[in-house]
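1. based on what follows, work out the 3D shape:
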Amino acid sequence: MKLTHILASAGILLSVFADASANDANNILQQVRDRNDGKDYMSTVTLKTLSDDSLLNQRQFYMLQKDIDQDEVMVLAIKAPADVRDISFLMRSFDEGTAQEDEQWMYLPAFRKVRRISATDKRGAFMGSEYSYYDLDKLRVTDFDSKIVKSESVNDVETHVIERTPKSQDVINKSGYYKLVTWVDKDRKLILKQQYFDAKGILFKQLDVDKVDKIQGFWTITASTMTNFIENKKSTFLFHETLYNQGIEDAIFRKSKLKRGIKDSDVAELIKISELE
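-> This is a model prediction of the structure:
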């Protein structure tokens, strides 16, 4: 066989393997996106940001989430400290098949206005933390070219390690990321670790899942940390009083309800109903 034929055959095989890796990676990521997390979800959240272990700020808020039709909607309502109390957010993740851009809205009580967070604004820091608004969006499979690069253990849990590169400049513009490396729990289909790289290929940020608990039969991330290596800062999400399938009304997730926010009484009533069932 001629060398050119051997090289051509090798090229075809490499192409087949590359396509297979991409398909496998996309299937795994789709399972992460579609993982069963109940009809609705609620949690009380503490968000801490530190620099050299010194506390810079701390936020407390309610997080409510629900599947409505083919979309996933989430409301975040800040309850402390006083200077940011009653700021609230609405996030809607559309079925990727519709090719619609996910939406984020924010209510600022000082201005008594609800404004949309544009795609490019999603690179901004969420409430002064190391998490960006983009980081809060639901995982999008089709925005990236993905491939499995290896298997690796994370805290004694076997994971797929998937390398992801943006498909377009638009994705880079809204995310600020030029490459992601993602560690996916093989069994539970949870992202346990993720690294973020800039235009020069420098690792500048890393997400680590610190704790996973099983709540009402659902594997649930209850603590995670985002570390910014450039700024030498880190932010930690801590989730408390997490409950699933509480029968949260659709009306809570309307944009028109953002000004009212989520009150302590709303959460207390949902917990009361849960206890009665």
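
2. please make it C-alpha for all contacts and neighbour counts, starting now.
-> Noted.

3. now for the lengthiest helix in the chain, which elements pack on it?
-> When the chain is parsed with DSSP state H, its longest helix is helix 3-33. Judged by 3 or more C-alpha pairs under 8 Å, 6 or more residues apart in numbering; DSSP states H and E, the packing partners of helix 3-33 are strand 144-154.

4. outside of the strand it packs on, which residues touch it?
-> 18, 21-26, 158-167, 192 (C-alpha atoms under 8 Å, 6 or more residues apart in numbering).

5. could you give the angle of it to helix 3-33?
-> 70 degrees (axes from the mean of the first three to the mean of the last three C-alpha atoms, to 10 degrees).

6. just give me how far whichever helix or strand comes after strand 144-154 sits from the chain centre.
-> Going down the chain from strand 144-154, the next helix or strand is strand 157-166, by DSSP states H and E. Put simply, strand 157-166 sits 15 Å off its chain's centre (C-alpha atoms, centre = their mean, to the nearest Å).

7. here is the second sequence; please produce its structure so I can put it next to the first one:
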Amino acid sequence: MNGVIECVSQLNISPEERGQSLYNQSTQHGPLLGYGSPGYKDSQSSFVAVITDAEGREKHREVRVKYLETAATGNKRLLIFDKPLDLKRHALLTVSYPKKKDEHWAYNPENRQVKRLLSNNAATPFSGSEFNFEDLSSQDLAKYDYHFEREDKLNGIPIRVVSRFPKDENSAYERLETWIDAQTFLIQKIDYYDREGELLKTLTASDYQLYADKYWRANTINIKNHQTGNSTQLVWSNYQFDTGLTEKDFTLASLRNAH
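-> Sure thing, here's the model as predicted:
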């Protein structure tokens, strides 16, 4: 039924409008990488990252995630490293804005310094993974232009393919081809194309689970760099919602006491 409603409602709109509408529905149903969706004020979760190079060598990370929905002052997400030991208590605070660049603040416990990361370094890899700081930034609607590309199938699932074109001139990408389940509106895959229009990497989201009878989340996210052969897998767990976090938990001062 969802597919019928979507088909009828999209008959008289442009490919650009249809693309934006589809992507908006996908973010409402199941956002990726620790971001929120309507219906709650805060959440906590964790993930294990397995970073594999082209020769098969692995590095592991264990990270906790805290998220706060505060539209007036920018939504906030805090990543806190637990393992390996040489990264323990390193932290990254992201403040997200719908119409301007996100702010990233990193804390190094060795010198107890909080450093703001430059916005033009969005393509810098995060902790040696295939995710860069742009990938970890918010994916707000206003930061992209959209175009509905086609109907397709992925593993037998009907798909709506939407291209997103970053408005940021410092973006690492020419476009992000986003594969959205036509029935559930959950993102199944994202193909990232570099500034030359070449396929750079592919993200796949799987093992979706419904939490608290309301919130869909992908428990497994894989990303493969086609140009280097490197890959990263994130396995998510311990989702909690409405845990009582406040803005005090996301200040620069709180970074030094992240635990």
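
8. circling back to that earlier point, got the buried residues for the longest helix of the first structure?
-> By neighbour count with 16 or more other C-alpha atoms under 10 Å, helix 3-33 of the first structure contains the buried residues Ser21, Ala22, Asn23, Asp24, Ala25, Asn26, Ile28, Leu29, Gln30, Val32.

9. apart from its chain neighbours, what residue comes closest to the third one?
-> The reference is to Asn23 of the first structure. Nearest residue to Asn23 of the first structure, sequence neighbours excluded (C-alpha to C-alpha, 6 or more residues apart in numbering): Lys147, at 7.8 Å.

10. gap between that neighbour and Val181 of the first structure?
-> Using C-alpha to C-alpha, to the nearest Å, Lys147 of the first structure is found at 10 Å from Val181 of the first structure.

11. with Asp250 of the first structure instead?
-> Distance, Asp250 of the first structure to Val181 of the first structure, by C-alpha to C-alpha: 35 Å.

12. those two: which is more packed in?
-> Using other C-alpha atoms under 10 Å, the more surrounded residue of Asp250 of the first structure and Val181 is Val181, with 21 against 12.

13. so the more buried one makes contact with Leu192?
-> No - here Val181 of the first structure lies out of contact with Leu192, judged by C-alpha atoms under 8 Å, at a distance of 11.1 Å.

14. give me the range in the first structure that the top strand by length along the second structure lines up against.
-> In the second structure, taking DSSP state E as the definition, the longest strand is strand 199-211. The alignment of strand 199-211 of the second structure onto the first structure (TM-score structural alignment) covers residues 203-215.

15. contact partners of the matching stretch?
-> Residues external to stretch 203-215 of the first structure that are found in contact with it (C-alpha under 8 Å, 6+ apart): 191-198, 219-230, 242-243.

16. go through it and flag the buried ones.
-> The neighbour-count check on stretch 203-215 of the first structure (16+ other C-alpha under 10 Å) flags Leu203, Phe204, Lys205, Gln206, Leu207, Asp208, Val209, Asp210 as buried.

17. residues near the closest residue to the second one other than its chain neighbours, how many?
-> Using C-alpha to C-alpha, 6+ apart and skipping residues adjacent in sequence, the residue nearest Phe204 of the first structure is Phe229, 5.3 Å away. As a burial measure, Phe229 of the first structure scores 12 neighbours (other C-alpha under 10 Å).

18. so how far is Trp179 of the second structure from the equivalent of Phe229 of the first structure over in the second structure?
-> Under the alignment by TM-score structural alignment, Phe229 of the first structure pairs with His226 in the second structure. Distance, His226 of the second structure to Trp179 of the second structure, by C-alpha to C-alpha: 18 Å.

19. quick one: Ile180 of the second structure and Ile157 touch, right?
-> No - judged on C-alpha under 8 Å, Ile180 of the second structure makes no contact with Ile157 at a distance of 9.6 Å.

20. all the strands of the second structure, in order from the start?
-> 42-52, 58-68, 75-83, 91-96, 103-108, 113-117, 144-154, 157-166, 173-181, 187-194, 199-211, 215-225, 231-241.

21. and the closest residue to Ser137 of the second structure other than its chain neighbours, how many neighbours does it have?
-> Distances taken as C-alpha to C-alpha, 6+ apart place Asp102 nearest to Ser137 of the second structure, at 6.3 Å, with adjacent residues excluded. Residues near Asp102 of the second structure, counting by other C-alpha under 10 Å, number 20.

22. what's near enough to touch Asp102 of the second structure?
-> Contact analysis of Asp102 of the second structure by C-alpha under 8 Å, 6+ apart lists Thr94, Val95, Ser96, Ser119, Ser137, Ser138.

23. please point out which of those the first structure shares.
-> Retained in the first structure: Thr94, Val95, Ser96, Ser137, out of these (criterion both residues aligned by TM-score structural alignment, their matches' C-alpha atoms under 8 Å).

24. would you mind finding the match for the second one in the first structure?
-> When you say that, I think you mean Val95 of the second structure. By TM-score structural alignment, Val95 of the second structure lines up with Arg92 in the first structure.

25. Gln31 of the first structure versus its match, what's the distance?
-> From Arg92 of the first structure to Gln31 of the first structure the distance is 19 Å (C-alpha to C-alpha).

26. and if you look at Phe17 of the first structure?
-> Taken as C-alpha to C-alpha, the span from Phe17 of the first structure to Gln31 of the first structure is 21 Å.

27. same check, this time on Ala80 of the first structure
-> Counting by C-alpha to C-alpha, the separation of Ala80 of the first structure from Gln31 of the first structure is 35 Å.

28. how about Thr222 of the first structure?
-> From Thr222 of the first structure to Gln31 of the first structure the distance is 20 Å (C-alpha to C-alpha).
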